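Colleague: quick one, fold the following:
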Amino acid sequence: MSQKKDAPLVGIVMGSDSDLPIMEEAFKALDGFEVPYEVRILSAHRSPGATAAYVKTAAERGLQVLIAGAGWAAHLAGVIAAETILPVLGVPIDSSPLQGMDSLLSTVQMPPGIPVATMAIGKGGARNAALFAVQILALQDPLLAEKLHAHKRKMAEEVVGEKNRKLEDYLAARKSAPKGK
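Modeller: Reported below is the predicted structural model:
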């Protein structure tokens, strides 16, 4: 299911529909940069054949980067990386009793020769996976590169401007508040 009218450049795969609230952060980031993507639910364990078939045709369908989000020590990103030469970005999902540590370890501890770029656990990792995908795509797309530069400038301005203004307001209010015991 393509999310944009243009051919998707990024494939987002998640192991379960329960991962959707986390992976939604990747959708939002890609939408912000107008990068077309497609999304699938595929499991390394419950649907290994369908997962392999999807990955084996990804490059010929025009995908350039794959993002895989999975929880419960699932090896989705590794299974995907074993079937392609496309960059694979793994997002550990914090859905298990171990709060994502199992997912993190299963994603980051890949054997030599099967690389997976592993992001942080949860929503921040999903967002960073999308931003990393945009950075990869920007190597060949000057317009996308400029959008990334503008994004970084905006983040810097927010820290230097707005966040410091809020801090100054807080400190001034704190200073003028009556002293306690």
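
Colleague: drop to CA atoms for contacts and neighbour counts, all remaining ones
Modeller: OK.

Colleague: give me the neighbour count for residue 18.
Modeller: For residue 18, the neighbour count with other Cα atoms under 10 Å is 14.

Colleague: with residue 17 instead?
Modeller: For residue 17, the neighbour count with other Cα under 10 Å is 11.

Colleague: let me see the contact set for it.
Modeller: residue 41 (Cα atoms under 8 Å, 6 or more residues apart in numbering).

Colleague: another sequence for comparison is provided below:
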Amino acid sequence: MAKVGIVMGSDSDMPIMAKAAEVLEQLGIDYEMTIISAHREPDVFFEYAKGAEARGFKVIIAGAGKAAHLPGMCAALFPMPVIGIPMKTSDLGGVDSLYSIVQMPSGIPVATVAINGGANAGILAAKILATSDDEILERLKKYSEDLKDQVVEKDARLQEVGYKAYMEK
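Modeller: Model (predicted):
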């Protein structure tokens, strides 16, 4: 059963939402990905958000651009954590999305990552799940160690070849 719901308002959000899915896959966490427009199909959206708990979701990751109501409406209907991903927009660079998601009224919080922060949304969902799942916690610790090792390897290469050769890759 999927523990994380990944929902987006448009398939144009897919490249960013895929980054959340990739992290969850790396960490062995089941998810379900869906495209639903809160504005264009409100009945379908309400059914999704109200039924998410019964389907076993513990966290929802919701990405949206422009007016970006999807994450906030998920948080209004789903009793567990919602992570919002503001999408970069051509009009205002995603600041509009960021403000729409982060400026929630009291009592309806949405954890919000950076504009186009799909990977961090996946990591945050995993960290939330890890508070009650030791296996996920151990996989997260290994993930963090792997990130550290990547930096160490990059620095070793820099020290070996110098910055000019490093930049040429």
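
Colleague: TM value for the aligned chains?
Modeller: With the length set by TM-score structural alignment, normalised by the length of structure 2, the two chains reach a TM-score of 0.92; 165 aligned residues with a Cα RMSD of 1.4 Å.

Colleague: going along the chain, name the helices of structure 2.
Modeller: Using DSSP state H, the helices of structure 2 run over 14-26, 42-51, 70-77, 95-102, 118-130, 134-168.

Colleague: for residue 88 of structure 2, which of those helices is the nearest?
Modeller: Nearest to residue 88 of structure 2, of all the helices of structure 2, is helix 95-102, at 7.3 Å by Cα to Cα.

Colleague: picking up where we left off before, looking at the helices of structure 2, which is buried most?
Modeller: Comparing these by mean neighbour count (mean count of other Cα atoms under 10 Å), helix 70-77 comes out on top with a mean of 24.

Colleague: from residue 59 of structure 2, how far off is the residue nearest the centre of structure 2?
Modeller: Central residue of structure 2 (Cα atoms, centre = their mean): residue 121, 2.6 Å from the mean position. Counting by Cα to Cα, to the nearest Å, the separation of residue 121 of structure 2 from residue 59 of structure 2 is 10 Å.

Colleague: in CSV: the helices of structure 2, plus distance to residue 32 of structure 2.
Modeller: Shown next, in CSV, are those (distance: least, Cα to Cα, whole Å):
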stretch, distance to residue 32 of structure 2
helix 14-26, 9
helix 42-51, 11
helix 70-77, 15
helix 95-102, 21
helix 118-130, 13
helix 134-168, 18
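
Colleague: tell me, what's touching residue 121 and residue 59 of structure 2 both at once?
Modeller: residue 83.

Colleague: now which residue in structure 1 aligns to residue 74 of structure 2?
Modeller: When structure 1 is aligned by TM-score structural alignment, residue 74 of structure 2 is paired with residue 80.
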